[in-house]
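Enquirer: Need the 3D shape of this:
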Amino acid sequence: MRCRIEKIFGPWKRSYGLRRMRWLGLAKAALQVRLTAIAYNMKRTAVILRMPEAA
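Expert: Reported below is the predicted structural model:
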C-alpha cells in the first residue's frame, strides 16, 4: 500500500515543485496541493489515453 501512495509524491516533488509550499497558510497550501494533483492527473490521463498532444 505504501508504494502505491509514495509513488505519486516523487513526480510531485521533482516536476511540480512540491518540496516546499509556495504560499503561507493552510488554505493556500491546500490549494497548491489540489492544483498539483489536477495537473498530475491530467498529464497521467493523457499518457494513458496515448494522446500525441500531451507531449
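Enquirer: only C-alpha atoms for contact and neighbour calcs from this point on.
Expert: Will do.
Enquirer: can you map out the helices along the chain?
Expert: 2-15, 26-49 (DSSP state H).
Enquirer: Just say which of those is most tucked in.
Expert: Ranked by average neighbour count under the criterion mean count of other CA atoms under 10 Å, those are headed by helix 26-49 at a mean of 13.
Enquirer: Please list the outside residues in contact with it.
Expert: Contacts with helix 26-49, where a contact means CA atoms under 8 Å, 6 or more residues apart in numbering, come from 12, 16, 18, 21-23, 54.
Enquirer: would you turn those residues into a markdown table with distance to Ala46?
Expert: Converted to a markdown table, the contacts of helix 26-49 look like this (distance: CA to CA, whole Å):
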| residue | distance to Ala46 |
| --- | --- |
| Trp12 | 17 |
| Tyr16 | 17 |
| Leu18 | 22 |
| Met21 | 26 |
| Arg22 | 26 |
| Trp23 | 29 |
| Ala54 | 6 |
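Enquirer: Could you also give me the structure for this next sequence, so I can compare it with the first?
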Amino acid sequence: MRGRIEKIFGTWKRSYGLRRMRWRGLAKAAMQIRLTAIAYNMNRSLKIVAAG
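Expert: This is a model prediction of the structure:
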C-alpha cells in the first residue's frame, strides 16, 4: 500500500511542482493539493481510456 502512495506523491513532486507549496496558508495549500490531484487523475484517466 505504501509503495503505491509514495509513487503518486513522487509523481506530484516531479511532474506537478509540489516540491514547495505555492501559496501561504492552510486553506490555499489544501487547494493546491486538490488541484494537483484533479490534474493527476485527469491525466491518468486519459491514459487508461487510450490504452483500453
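Enquirer: Can you give the structural similarity as a TM-score?
Expert: A TM-score of 0.93 describes the superposed chains when it is computed by TM-score structural alignment, normalised by the length of the second structure; 51 aligned residues with a CA RMSD of 1.1 Å.
Enquirer: just to revisit the earlier point, emit the PyMOL select command for whichever of the contacts of helix 26-49 of the first structure are buried.
Expert: Burial among the contacts of helix 26-49 of the first structure is assessed by 16 or more other CA atoms under 10 Å; the matching PyMOL selection reads:
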select buried, resi 12+16+18
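Enquirer: Could you list which of the contacts of helix 26-49 of the first structure belong to strands?
Expert: Among the contacts of helix 26-49 of the first structure, no member falls in strands (DSSP state E).
Enquirer: Pull the most distant pair out of the contacts of helix 26-49 of the first structure.
Expert: Greatest spatial distance among these (CA to CA): Trp23 and Ala54, at 28.3 Å.
Enquirer: measure the aligned residue in the second structure for Ile5 of the first structure to Trp12 of the second structure for me?
Expert: Here Ile5 of the first structure is matched to Ile5 in the second structure, going by TM-score structural alignment. Between Ile5 of the second structure and Trp12 of the second structure the computed distance is 11 Å (CA to CA, to the nearest Å).
Enquirer: and Leu18 of the second structure, what does it touch?
Expert: Leu18 of the second structure sits in contact with Trp12, where contact means CA under 8 Å, 6+ apart.
Enquirer: Trace it over to the first structure, please.
Expert: So, by TM-score structural alignment, Leu18 of the second structure is matched to Leu18.
Enquirer: Between the two ends of stretch 13-30 of the first structure, how far is it?
Expert: Start-to-end, stretch 13-30 of the first structure (CA to CA) is 15 Å.
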